[in-house]
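Asks: quick one: sequence and predicted model below, then my questions.
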Amino acid sequence: MANSTERSCSMLVFNDKPITAVEIREALEHGDAETKAAAMRKAITMLLAGEQLPQLFITIVRYVLPSEDHTVQKLLLLYLEAIEKTDPSGKVLPEMILICQNLRNNLQHPNEYIRGVTLRFLCRIKEEEILEPLVPSILANLEHRHSYVRRNAVLAINSLYKLPKGELLLVDAPELIERFLQQEQDLSAKRNAFHMLTSHAPERAVAFLFAHLDALPLWGDILQMAVLELIRKVCVAQPESKGKYIKIILALLQSSSTAVVYECAGTLVALSQAPTAVRAAANCYCQLLVSQSDNNVKLIVLDRLTELKDKHRDVMRDVLLDVLRALSAPNADIRRKTLDLALDLIDTRNIDEVVMVLKKEIVKTQSSSSDASDRGPEYRQMLVGAIHACAAKFPDVASSVVHLLMDFLGDSSTSAALDVVFFVREMCETHPALVPSVLERLRDNFATIRASRVCTCALWVLSEFSSTVEEVRAAIDTIAEGLGPLPLLPAPTADEGGDVGEPKDAARPAGAPAGTVGSKRPAVLADGTYASQAAVLEAPLPSAVGAAAAPNLRALLLGGDFFLGGVVAAALTKLVLRLRALGAPRAATNRAAAQAMLILASILRLGEWEGLPAPLDDDSRDRMVACLEVLARPSPETVKLWLDGCRKAFAALTEDKQSREAAEAAAESAKAVSQPDDLIDFSHLRARRGMSALEVEDAVSSDLARATGLAEAAEESAKRLNRVLQLTGFSDPVYAEAYVTVHQYDIVLDVTVLNRSSDTLQNLTLELATMGDLKLVERLQTHTLAPGASKVIRANIKVSSTETGVIFGNIVYEGGGVAERGVVVLADIHIDIMDYIAPASVADVAFRNMWAEFEWENKVAVNTSISDVRAFLDHIAASTNMRVLTPPRALEGDCGYLAANLYARSVFGEDALVNVSVEKTAEGKLAGYIRIRSKTQGIALSLGDKITLKQRGDS
C-alpha cells in the first residue's frame, strides 16, 4: 500500500541490489563517465522506490552537470524529473534555481540530441518558476536546423502553454506556431504544431486546413489523423457546420493509410447518421476486412460492423455480400463472427445470394486442399448451422439446400452431421412436398452414416415419414442392408465349447453357401480374448475385430450400442404397422413382420454374447421385447399410438420452436418500430438553400436524433445514477463516492472526493487494492483540497477473466487538525460477475459436448423459500442473467420435478453452463441441486456464489 510520501511516476524499476547514498556519492565524485552513469541509475531507482536522497543533490550539481557524456546527461534529466521540486506549501525549492542555467546551456548546446532530450524533459515540468527563464531559449529552438529539435520545441511550447500561467509566459504562442506551421516541412513537426493549434486555437487550425485543402491527400498519415481529431473537436462545438467537414472526411477515405481510413470511418459514424455517410463508412470497413491480413484487425472491424448493424440495418444489408468475403479467412473466430453478423442481416432481398455464397463455401470444404488444418469440420459445422438458420427463417430456400446438406450425413464431424439430420427432420415436418425426394436421398446416403446419434435420427425420419408402400419397403430394405446378413455373430460350435447337439453349420450366416463355414481363423476381441471367425465373415466386423468395412448399423451394434438397437426395433415396428395400415397384401405384410422379428431376435441374441465391449442394458432389452409383442399381437390402440402419437408430439415440438423464434423476432423488430405520431421528414421537400445532398441527409438525421435522443439521454442518466456507490460516511472529514463503468476488459472508477472539513487537506491520496483477477493499472496522484473543494480521481483497473472481484482501500491525507496523517477507510466495491456474462443460445449438441468437456464443476444445493419449481427456475434465470435452453413445452406439467439447462457467454468468450434439477418434496419445499460447469475455475465459483446468494427468493 502506498504511503503519503509516494508520488505518481511514469515508470517503476525493480532494484535487486540496494546501494547506500554514500556509495553513490563516491562514485559520482571520483568515477568516470561510465561509473557516473551506473551511479545515476541507482539513484533514480531509489527515488522511484520512494527513497528521498536530498544529500545527493549538491553532489550531482557539482559533478554531473558539467559532464558532456550523452548518457549521463539523459540520466541527469531523469533524476531531475523524479526528485521533489517543491516544499509542502507548493513553492519551488531554492536549490532548483541551480539547474536553470544548466538547462539553458543544454537548450543552446551545439549537439541536437542534447537539445532535443532537454526539450522533452521540459514537457514534464509543471513549475512556472523553473520554466519562465527558459522561454526565450525554447522559442529559439523553433528555428533549429534539425527537425528533431524543432518537433520537440513545439511539444515544449504546447506543454508550457497548458500551464495555468502559460498564456502569460507565451502570449503570442498560437500566432508563432501558426507561422511555424506555414513554413515547416518535417511531417512530425507539422503534426505537433497542428495538434497544438487544435488544442488551444482551433480556429487557426481550421483556417490552415481550409487554406491547404487541395494538398490534404498528399499529407502524411500522422497529419491526416490530426486533421480528423480537429474535425471531431470542431463538430462537437459547432454541430451546424458538420456538413462541410463530412466532405473532408469523405476525401480522406481515399488515403493510402489504412489507419486513416479506419479513423475516417469511425469519425463519419460518430458525426453523422446520414445514409450516405454510414454507407461510406461501411464500405471502408468491408475493404479493411478483406485487405488486412491481421486477424485482430479483422475482429475489430467486425465489431465495428456489428455496431453499425444495430443502428443502420438497412445500410448494412446492402454490403452484406462484401462482409461475407471475410469467410476466406482461415481463423474460426472470424468466420463465426461473420456468419453471426450475416444471419442478422438476411432478408427476402438477399437471402438467395447469401445461401449461394454459403453453398459455395460448404462445397469448398469437401476438397482436401481447402482446409489443411483440422478446422475444416468445425467450419463445415458452422456453415451447416447457418444454412439451417436461413432455411428455417425463409422456407422458400429449403428446397435448394436440403439435398446439398444431405451429402454431409456421413461427415467425420458428428456435430455437423447432427445439424444436417436435425435440419432434414425439421424440413420433412414443415415442407411435406420435399418428403419424397428427401427420403430417397436419405436412403441413398444412409450407408455412409457412422455416428450413432445421426443413425437414430435418420431411422426415425425413415420410419415416420415413409407414407407409401414403396417407401416403407425401401426403408425396411435400407435398414436390413445396414445390418448386413444375419445372424450378427456366428453361433459357437461343438469345437468351440458350444452345445454338442447344435448342427455343424449353425455358424453359417444367412444366405452363405453351406461349404464356406468350415474354414475358421482366430481373431482378437476388444477385451483381448480370442475367438474364431467363419471364412464367409472374413470381411472384418467393426467392434469385434477392429475394422470398419461392415455396414454401419452392424458396426455400431457390435460396438455395444444397444440404444441404437432399440431405435432399430422401434423403426421396424412402425414401418410394419404402417405397411398394414396402407393395405399392403397380407403375404407381404407377414413377410415384413417376420423379417423384423428375426432382426430383433438377432439383436437380442447378440446382446447375450460375452465378447461385446458393452452388455445389453435392461431398458433396450425391454424396448425390443415390447416391439416383438406389438409385431406379434397388434391392437388398434397400440397401432394408433405408434403411427399417430409420435408424429403429433414432434409436430407440437416444431410448432413450439417456431412460435418462440417468431416471438423473439417480433420483440427484436419492435424496438425499431416508429411511433404513430412520429414526424416524417422528407428530404426531397426540405429547403436546400445551397446545401449539398449529403448536408441535407445529415440535417434530416440530426433532427431525428434530437427528436428521439432525449429519452435515451434520460435513460442513460438514470443508469448512471444507479451505478454510483457511496464509499464513506457523511460525517467523515472526506466524503467519497464512486461511479463504476464496466467495459469489456477494464473497469473505470470515477471517485469524487469532497473535503468536508474547514482545513486544507494536503497530499490527499486514494489508495486502492484489488482481490481476484483485477489489476490496478497505475498509482494515483496526490492532491490538495481546500475546504469544501472537490476533486474527481479516475482509476483504471484491468480485468483478465470472468470472476467476481473486490476493490478496497482508503483515503490518506495530511492536515485537518491531525498531528500526523488521517485515514478514511472506504467501503468495498464488489465487481459483479453479472456485468460480464450475457444470455446466449447454443445447440443442444454443443451444450452436451461442452458439459462433457469442461473440467470445473460447482454443485450448489437448493435452499429456497420458493415453493413452485417453475417459479424457482425463472428466478434462477433472472438472477444469474442466463438463458433457459430447455423448450417451454418440455417444462410443462405439474409432476413436482423439473430439470432444465441454462447457458450464458462472457465478454471474454467463456461459456457458462448450468443444470437445474429440482423436485417438490412431500413437505412442500424444493430440494435438488444446481450444477455449474465452465472451462475456468473463476466463473464456476463466482456463479455458484451468486446462485447461493440469490436462490432463496427473499432477497
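Replies: Noted; the coordinates are in hand.
Asks: C-alpha only now, for contacts and for neighbours.
Replies: Will do.
Asks: quick one: the helices in the stretch 701-850 of the chain, in order.
Replies: Residue ranges of the helices in the stretch 701-850 of the chain, as given by DSSP state H, counting those that start in this stretch, are 844-853.
Asks: whoops, the stretch 301-450 of the chain was the one
Replies: For the stretch 301-450 of the chain, applying DSSP H, counting those that start in this stretch gives helices covering 313-318, 320-323, 332-345, 351-364, 376-393, 398-405, 414-430, 435-445.
Asks: now render the ones you listed as TSV, adding mean neighbour count and distance to residue 586.
Replies: Compiled in TSV, those are given as follows (neighbours: other C-alpha atoms under 10 Å; distance: least, C-alpha to C-alpha, whole Å):
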stretch	mean neighbour count	distance to residue 586
helix 313-318	18	59
helix 320-323	20	58
helix 332-345	18	52
helix 351-364	17	46
helix 376-393	21	41
helix 398-405	18	35
helix 414-430	22	29
helix 435-445	18	25
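Asks: structure two is appended below for comparative analysis:
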Amino acid sequence: MSLDSKAPAYTLVFDPSTNGESYSVSDFQKSLEKGSDNEKISTMKAILATMLEGNPLPELLMHIIRFVMPSKDKRLKKLLYFYWEIVPKLDQEGKLRHEMILVCNAIQHDLQHPNEYIRGNTLRFLTKLRESELLEQMVPSVLQCLQYRHAYVRKYAILAVLSIYNVSEHLLPDAKDIINTFLVAETDPICKRNAFLALSQLDREKALEYLDANIANIDGVDPLLQIAFVEFIRSDATQTPLLKSQYVDLLLELLTSATADEVIFETALALTVLTSNASALITTATKLIDLAVKVSDNNVKLIVLDRIQDINTSNPGALEELTLDLLRILNSEDLDVRSKALDIAMDLVTSRNAEDVVQLLKKEIQTTVSNSANDKSLEYRELLIKTIRGIAIRFSEMSANVVSLLLDLVSELNSTAASGIISFVKEVMEKYPQLRQELLNHLLNSLVNIKSAKAYRGALWVIGEYALTDNEIQNCWKHIRSNVGEVPILQAERKKLNKTNDESNEGEEQKHKQAGPVILPDGTYATESAFDSVKDTSYKNQDEDDNETLPIRRFVLGGDFYTASILASTIIKLVLRFEKQGSNVSITNALKAEALLILVSIIRVGESSIVKKRIDEDSSERLMTAIGILLDEVNPHETPAEKELLELAFLDATKNSFKSHLAISKRDKKRIVSKTLKKNTEPIEKAVMFRQFINADSNVVQKDSIEEDLELATNGDSAALKRRTMTSSLKKIVPLTGFSDPVYAEACITNNQFDVVLDVLLVNQTKETLKNLHVQFATLGDLKIIDNPPKTNVIPHGFHRITITVKVSSADTGVIFGNIIYDGGHGEDARYVILNDVHIDIMDYIKPARTDDDTFRTMWNAFEWENKISVKSALPTLHTYLNELVKGTNMGILTPTEALGEEDSRFLSCNLYARSSFGEDALANLCIERNPTTNEVVGYVRIRSKGQGLALSLGDRVALIAKQNNNARVTRV
C-alpha cells in the first residue's frame, strides 16, 4: 500500500483509558445526552480514540450535532473540530451526507465568531478539509478573515485560501491576486511568511518579483521570511538552472549577514545543494562550524557536524583548510560530539596540516591528564590517542614524533589505551623500517613506566621481532635483565622477607626498651600524644622500592605468568637471532645461561607460596618448552633441519602473520574509500552541461537532495514497498484459532521499525449473531499494547477486521497472547475462545554491524550477561555451520576471511557482532572443531550483551539452528 503525501495528516489524540476499557455505541449516546460538559469531554476523547482505531461510529453523528455542537465550552469545541476532521462526510454513494449541512452552518458561525482563537482554530480546520461542497460555502467568510485585525486569524486565513484553491480552483479563481495583494499590504512577519509560501506554490513569477523587491533589504527581513526565501530559492534553482549563479550569490550574501541560527543552517543546506564551488563550500562550512561552536544543544551540534561531513563526502578535499577550525568544537563536553568532530578531522588531514593538528591534539591530551580522575576524560583521551595514531600511520614523517609523545604518556594511561599505543608502535615499525632503530630506543626507555601487563606483553613482542642487530639485541637484553631484578628470584625474596622480619623484631624490642616515662635533660618528664606515635616503616628498604619499579618482577610476583610466558618467547627469539647472525660465541653462551637462570627462577617462584597466585599449567608448559629449546641449542648433535624449523616458528611465522593482518586491514580501508569515491564520482561518459547553451525554457531539472530526503521520510522506500508483494504478506499470516472454533481468527503480522501491527480477521462460523464480541490481548516481554479494539456485533458467518498495534522497546523475545470474548445466549455467562500465542521474531530488529578489535574487546569485558551454548551438529564442514549461524542470527563476521582457515580445516574460531534497532550490542564468539571419531561439529558459542534478554534470545536462535539441521529427513520411501 503506497502512501499519499498530499493526504491530510489527522491530529493524534491521547487515549485516556489506561485500562483498555471499551464502550458500545449506546454507552456513548447516553453519555452525550445526559452528561455534563466535563463528562462530554471525556466521552469525546474516548470517541476520537475509538474512531482513530478504525471504527467510524456513524451512528453518533446526530447525537454530537444535537448535544455537543451547541456547547460553548472551548475545550469541547476544540475536540469537536478534531471530530469533524475524521468523521465520514460522504455516504455510501459518495454524496455529501445531509447532516453535514448543519455542520457547515456551525462552521460558518465560528468563522464569524468575535473570539479570534475560535476563528483561527476553525480556519486551521479548513486547511484539512478536502470536500469542495463544504468549502464552497466557506469562501466569503474566509476572505473576510483576511482583513481581520488580529494576526492570529490572518495567518490561518491565508493558508485556508491556499488549501481551498488546491482542492478546487474554481472556488477561488483569483486566489493568486488575493494572496499577492495580501502579501504587499501585510506587516506581521508570520502572516507575510505564510503568504509568501502560498504565493511561491501558486505563482512563481509573482513570488520572484516579491523576492527581487526585497533583495536590497534582505538583511532587515524577519528570519521567518528569510527561511521562506531560502526554500523558494532552493526549489526554483533546481528547476531553472539558468538563475543558479545569481541565486548562489544571493544565498552567500544572506549567509554572511544572517544572525539567526535557523537562517544560517537553512541557507548553508541550500548552498550545499546548489553549488560545488570550493570557495562557496568553505564559506558555508565555516558558518556551520561557527554555529556548532556557538549552540549549546549537543543534538544540534551533531546535526551540524553531519552536514559538514556530507559536504566533505560529496566534495573530497574542499574543506582541507578548515581542519583546525573544525577542532574548535572539541571544547564541547559531550563525548559523542567530540568523537564526531575527530572523525571528520581525520578525513580532512593532509601532509600540510598534519603537524598542526597533532600539536593541537597534544595540547588536548595534556588537558585531560589534569582531569585523569574523570571517566569522560579517560574516554576522551583514548579518542585523542586513536586519532593521533591514525594520523601518524598515514604520514610517516609524523610517526617518530608521535611515538615519542605517546610513549611519554603511557604511564598515565589505563590498560586499554596503553595497549593501543603499543599496537600503534608495532604497526609503525612494520610500515616504516627506517624508523625502527629510533622507535626501539624510545620504547626501551619507556618500558620501565608501563603499568599495564597487556601493554608490556605487546612491548615484549616488539622487542623480540624488531631487535635485529647485535647492538639492539644486547640493549634489549640489558633491559630485560635489569627489569627481572636479582636472580634467583625465590632466594632473593626469601632473604628479603627474613630481613624484614628481623627488623620488625628489633623494632618491637626497641619499643619494649623505651616503654615507661622519658626524662628530659632539664629533669622534667616528657609528654607523648597518640598523634606523635608513628608506626615504624623502616622495613621498607630501598631494595623493595626498587623491585616495585621493575615491571617483569612485579608481574611475576603478582601472579601474572602469562606475561612470563611471553617473556620466554621473546628470550628465545633474541637468542636465536643473535646466534643466527654468527656473533661472538662466548656472548651467545652467556645469553643462553642467563636465560636459563631467569626462566628456571620464574618457574621456582611460581611454584612457591610467596606469589599471590601459583603458576598455571599452560604458562608452566610454555616456560618448560623454552627451557628445553635453550638446552637443545647447547646440544652439538642438533640437526640443521631442526634448527631451520625452530627459526621458522619463532623468527618468521609470527611476523608474517602480523604482515598479513596489516595487509588485510589496509585492503579493507581501501575498499571503504573506493566505495565512498564511487558513490560521489561521475562517470566519464556523462554529458557535459554548458550553462550558456541552456534556454530559459529548458526542461533540465536537477535533483534536490533535501526534497528527496523529505519524500523518503514521508512516503518510505518505494523499492521496499514494491518488495512487499501479496506472496510475502501471505507468509506472515498466523492462525490464532482452529477451524472448529466458533470464531476463526488469523493475523497478518507486519513489523515496522519500533512496532508490530497485527491485522486480525475474525470469522463468525456460527448461525447466531455474536454480541459484544471483543478481543483482549496481553504481552510478555518488552512489549506494550497501544490500543484495544472496541466491542462489536458480528452477524452469522460474517467477517470483522481489527488492527492491533504493539510497541517494541528492545530486541527481546516477546509473546502476544489473548482471547476472544462474546455474550452467551439468554442469561448464560460470557463465552471465551483462547487464542494461540504469537511470538515476535527478534531477527527483524537485529542487523549485522562492524566494529574494530579494540572496541569489541572493550565491550566483551564490560558486558556482564553471557549465554554459553554447546554446539553439536551433523553439518559437513565448519564453514557450513558458520554460514548457518550467520544466517540464523543476523550477525556479521568480524574475523577476516583469511583467518578462518580452509574449508576442510578441523578447527575454527571467529568473532561476530550485531546491533539491534534499539542500539543494543550483541557480541558472539564461535569456537568449534570437527570430532575425528564421530565426524560431528562440536564446540561452543558464547554470546554476550548488556542485557539478559538479548543474550537469551540469540541463544534460542542458536539452539534452533542446531535443531533444524539435526532433524532426520526422509529422502526415499
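Replies: The structure has been received and is ready for your questions. Treat the numbers as computed from the prediction; the structure is a model and nothing was measured.
Asks: rewinding a little: turn the helices of the stretch 301-450 of structure 1 into a markdown table, columns for distance to residue 618 of structure 1.
Replies: Shown next, in a markdown table, are the helices of the stretch 301-450 of structure 1 (distance: least, C-alpha to C-alpha, whole Å):
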| stretch | distance to residue 618 of structure 1 |
| --- | --- |
| helix 313-318 | 55 |
| helix 320-323 | 54 |
| helix 332-345 | 43 |
| helix 351-364 | 42 |
| helix 376-393 | 35 |
| helix 398-405 | 36 |
| helix 414-430 | 27 |
| helix 435-445 | 30 |
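Asks: that's a helix at residue 914 of structure 2, yeah?
Replies: No. Using DSSP: H, G, I helix; E, B strand; the rest coil, the secondary structure at residue 914 of structure 2 is strand, not a helix.
Asks: how close does it get to residue 945 of structure 2?
Replies: According to C-alpha to C-alpha, to the nearest Å, residue 914 of structure 2 stands 10 Å off from residue 945 of structure 2.
Asks: could you do residue 216 of structure 2 as well?
Replies: To residue 945 of structure 2, residue 216 of structure 2 is 60 Å away according to C-alpha to C-alpha.
Asks: which of those two has more neighbours?
Replies: Set residue 216 of structure 2 next to residue 945 and count neighbours by other C-alpha atoms under 10 Å: residue 945 wins out with 23 against 9.
Asks: aligned counterpart of that one in structure 1, please.
Replies: Using TM-score structural alignment as the criterion, the counterpart of residue 945 of structure 2 in structure 1 is residue 934.
Asks: list the contacts of that match.
Replies: 854-857, 910-913, 940 (C-alpha atoms under 8 Å, 6 or more residues apart in numbering).
Asks: could you work out the most separated pair of those residues?
Replies: Looking at the contacts of residue 934 of structure 1 by C-alpha to C-alpha, the two members farthest from one another are 857 and 910, with 14.4 Å of separation.
Asks: more crowded one of those two?
Replies: Neighbour tally, residue 857 of structure 1 and residue 910, criterion other C-alpha under 10 Å: the higher count belongs to residue 857, 20 against 16.
Asks: in which helix or strand does the more buried one reside?
Replies: Using DSSP states H and E, residue 857 of structure 1 falls within strand 856-861.
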